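**Student:** sequence and computational prediction follow.
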Amino acid sequence: MGVKITELVSATRKTPPIASLMNKSIAIDTFNWLYSFLSSIRLSEGSMLQDDQGLATSHISGFFLRNIYLLENRIKPIYVFDGKPSDLKKTTLAKRAEVRDAAVKKSEDAKEEGDIEGARKFAEAGVHLEKYMIEDCKVLFKLMGIPYIEAPAEGEAQAAHLVNKGVVDKAVSQDYDCFLFGARSLLRNLTQQKVRHIRGKNYPIELESYDLETVLKHLGITREQLIDLGILIGTDFNPGIKGIGPKTALKYMQEHGSIENLYDKKPDLASHLPMDVVQSVRKVFLEPDVTDTYKLVVEPFDTDGLVEFLCKSKKFDEKRVKTRIAAMQRELKKAAQHSLDSFLAT
């Protein structure tokens, strides 16, 4: 879910055209998109797309089309997979699992009652990630010539590390945790879709770009203080203090500078969020478990292998798949006058 600071950073948001990312490299928080595809790509009654073995293919459809969109716009993606979660995250993960289990039950009940809209709504909230889904993604990325990295811990931390080391230009995630991990530049809403459907309403989607330095200057705080702000309102690694929202937390950081100084003035708050927890969560963001030991293996775009995987194995419509690939290749040839393989290899 990530730290909820949209209302604080929205004034710094830029909405650049997709063309501004031409020839840029990006590090993508894979699981962020994976959960999104599994949740949103559904049949009318809420069930996911499936192959003839009953295995979900919604994620494959989502990543295939998103990757085509990135490549035909000459954007160079690198996917980052999460590694082992921090022990501090176990409570959050357990709560999420409970919510998802409850949503699955509500979806099944709604379906039995003939409530198709309710069945879909609850099904979207009941996503369970299976190991085969992750392996599907890796196969797909390899066939499309897109490299990926397996992070030792948080994917967002590794993406931020890649940005700050100059390996890529920008991190991509819907969550603002990338800023707490120190990412200099963040993209949100990197999608080919123009409208998002939420509870029967349509909302326009615009590509969003944020710069950490601009965000901190706008808020009048440091990155360390932004981390403390996040800890006060709650992160994936700790519950926040009830009654403290983003604006109040920002005010506290601007006035007191740190959680220690805040507790000196308001000692009752310490009982809700002990300093040992604060220090542990700070360490997650300030000293993240990341790696420089990886190989960015770029395979040639394998059209035949991709068609075999999508259409023979996963039962996608062959004509549609081939048509979409051909359209991308024509676009790249027209725009850049070189082959897809040479584009990916540069």
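**Tutor:** Thanks, I have it.
**Student:** from here on, contacts and neighbour counts on C-alpha atoms
**Tutor:** Fine.
**Student:** so where's the longest helix in the chain?
**Tutor:** helix 90-112 (DSSP state H).
**Student:** another structure for you, compare them:
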Amino acid sequence: MGVGGKFWELLKPYARNEGFDFLRNKRVAVDLSYWIVQHGNAVKIPALKPHLRLTFFRTINLFSKFGAFPVFIVDGTPSPLKSEARIARFFRSAGIELTSLPVVEKGVSVERNRAFSRYVQECVELVELLGMPVLKAKGEAEALCAQLNNEGHVDACITADSDAFLFGAKCVIKCFQSNSKEPFECYNMSDIEAGLGLKRKHLIAISLLVGNDHDISGVQGIGVDTALRFVQAFSEDDILNRLHEIGNGNSSQFPNIIMSPDTSAEMDGNSPKTKQPHCFFCGHPGSKRDHTKSSCENCNTNDDEGCVRKPEGFKCDCFSCDMKRKQKGLKKLENWHTKICHKIAKEPDFPKDEIIKMYLCNDNGYFSANNGPRISWGRPDTEMLIEFLNFHQHWDPSYIRQQIFPMMSTIFLRDMASTPVESLLFGQYEFDSIKRVKIRNGNRVYVVKWKRAVGNATCIIPSNESGIQEESEDVRELDESIDILDDSDVPEIHVDQGYSFLLTDENTDLVTAAFPAEAERFKREQELKELKGKNPTPRSRKNENSASPNSRDIQLNITEFFRSTKVQNQPKQREDLDKNLDIEQKGTSKVKRKASSSNLSKSARRRLLFN
């Protein structure tokens, strides 16, 4: 979608990977159709109406996990040019000749797919129940996203349609990378301009040459690399006018931006017409006869040694040779430019003014330029949302409340940070304390404990014994294996001293702003724990020093073990040896030799040692 060819690959080197907090407290325009098209790839398991499921979880995570304020943009009526291009793309993918393409009446727009339109309408109803603002574009959704970004109403656009740059977008978030400390793949127009020297009209010119959503053909024989090289030779204010001139058959003018003063002087006839004679032996200016008597000044040798033979691949850098090389390169570039101009001139009705006018239009929404769009965020309509998802997704009400709890807790903390009031989350839960710090993809978050207020008989989230987790760590590393935007942060259930609590992951700055006293107390506790771990108490040191070698809690090395065992078994060994000596004196000489302590076998001594 967007500019044809490998346009995204052209921009890829200038992408930035931004961290978790990149969108915090920022307004972002979301191309809703882009999310709906993605649902087939994003949902890995069979699901009922996956477009609703993906939109539900992504909206909650974008709002609560990343702290953004999303504004959803939906498509309006497609332009007739895009309708023709859509039909042509379908025929091309099906292998049908474009000569069989039905002719669409001029000015008539083909309606979008009915099933897709129904998906869009269902998603619009869902995000409105979640309290998110929705704006409808007159034409393309990415056009209104770009306009809002260009005029400063939003800070970024979330879309994979590269047309957003042509409509004037300044910051485009193309995709999200899971299991990454920098999940957002972000493209800034300032980086593209600094790296490629391209501005908005340059990008429009490239789309006209390689094709776009409104003209899939472009100019035959011109790809992205060729189009880039061609448009870079012109300034932004000049490129579109030059395309009109070339399209009308006037390609005699050579782009002045690549003409250096030296090459201009050469074309004016101020440079030498003929090349100076050069010595075939050393390659420097002058004839061989001049170099026979003495070496030339360029060889830097003694007079009696003569010139030095030129190496293989030698190129003279004298003024005459340098001008000849420039003239040759300029001629080659001029021939290439003329060849491209001929290809452009062959295209009928090039460039199309309707496409240029559409890209440069700054009236893509149903609002006036003076007043601007009305954008506001509200609270989720919990009961209506439960009925909606229960009908379309067949989800249990308790499951729905679990999923939207992180969103409600984020709204509650924001309200407490701006205007502190005595209220309850969900009408049932109150802030209890900060339990620990969690490290998630390199990002620190607080795990907050929410306690059900006394006097409420009902609990919106039923406790599940299998889901109870006792955590004693202060800092915990969480390994994620699925998409960060499609995964849901279900609150954990924690039981402490007979009371049930809900645990949610919250932004540290947001918790600190909402409950500064609790955050300060938690920080002091962490500092005390760290100090206690670094400096053990004197009593513990005394216990360490007074521990005896024979203590069961101390593991001895093998040398100490054998030494202590021998000391314990020494009296017993002596008694056994005395008995053996008495037997030897009374018995035969053979028995005496075997019983001698100095002649005991190794195995016998080992049995005596461990007896």
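**Tutor:** Right, received. Where do you want to start? These numbers come from a predicted model, not from an experiment.
**Student:** the strands in structure 2, which residues?
**Tutor:** 15-18, 27-31, 69-74, 134-136, 156-158, 171-176, 184-188, 429-440, 443-452, 475-478, 492-496, 499-507 (DSSP state E).
**Student:** read off where the third one ends up in structure 1.
**Tutor:** So that's strand 69-74 of structure 2. Counting by TM-score structural alignment, strand 69-74 of structure 2 falls onto residues 76-81 of structure 1.
**Student:** between the following helix or strand past the longest helix of structure 1 and helix 90-112, how big is the angle?
**Tutor:** Counting by DSSP states H and E, the next helix or strand C-terminal to helix 90-112 of structure 1 is helix 116-124. Going by axes from the mean of the first three to the mean of the last three CA atoms, to 10 degrees, helix 116-124 of structure 1 is angled at 160 degrees with respect to helix 90-112.
**Student:** nearest to residue 366 of structure 2 among the strands of structure 2 would be which one?
**Tutor:** strand 134-136 (7.3 Å; CA to CA).
**Student:** how much does the match of strand 69-74 of structure 2 stray from structure 2?
**Tutor:** Its aligned residues in structure 2 lie a mean 0.5 Å from stretch 76-81 of structure 1 after superposition (mean CA distance after the TM-score superposition for structure 1).
**Student:** figure out how far that stretch is from the centre of its chain.
**Tutor:** Remark: stretch 76-81 of structure 1 is offset 11 Å from the chain centroid, using CA atoms, centre = their mean, to the nearest Å.
**Student:** now do that stretch: everything it contacts.
**Tutor:** Defining contact as CA atoms under 8 Å, 6 or more residues apart in numbering, one finds that stretch 76-81 of structure 1 is touched by 23-31, 70, 146-151, 155-156, 158-159, 344.
**Student:** report the contact partners of whatever residue of structure 1 lines up with residue 205 of structure 2.
**Tutor:** Under the alignment (TM-score structural alignment), residue 205 of structure 2 maps onto residue 228 of structure 1. Applying CA under 8 Å, 6+ apart to residue 228 of structure 1 gives the contacts 253, 258, 259, 278, 282.
**Student:** of those, which is the nearest to residue 136 of structure 1?
**Tutor:** Distance to residue 136 of structure 1 across the contacts of residue 228 of structure 1 (CA to CA) is lowest for residue 282, with 34.4 Å.
**Student:** wait, doesn't that closest one sit right on residue 227?
**Tutor:** Yes: contact criterion CA atoms under 8 Å: residue 282 of structure 1 and residue 227 qualify, at 6.8 Å.
**Student:** neighbour-wise, which of these two wins?
**Tutor:** Higher neighbour count among residue 282 of structure 1 and residue 227: residue 227, with 24 against 20, using other CA atoms under 10 Å.
**Student:** from residue 255 of structure 1, how far out is that one?
**Tutor:** Noted for residue 227 of structure 1: a distance of 15 Å to residue 255 of structure 1, by CA to CA, to the nearest Å.
**Student:** then residue 165 of structure 1?
**Tutor:** Taken as CA to CA, the span from residue 165 of structure 1 to residue 255 of structure 1 is 33 Å.
**Student:** cool, and residue 151 of structure 1?
**Tutor:** 37 Å.
**Student:** and the two? Which one has more around it.
**Tutor:** Just comparing residue 151 of structure 1 and residue 255: by other CA under 10 Å the higher neighbour count belongs to residue 151, 22 against 11.
**Student:** need the contact list for the more buried one.
**Tutor:** Taking CA under 8 Å, 6+ apart, we find residue 151 of structure 1 in contact with 80, 81, 82, 83, 158, 290, 291.
**Student:** most neighbours, which of those?
**Tutor:** Neighbour max across the contacts of residue 151 of structure 1 (other CA under 10 Å) = residue 158, 31 neighbours.
**Student:** which one in structure 2 is aligned with it?
**Tutor:** Residue 158 of structure 1 maps onto residue 144 in structure 2, by TM-score structural alignment.
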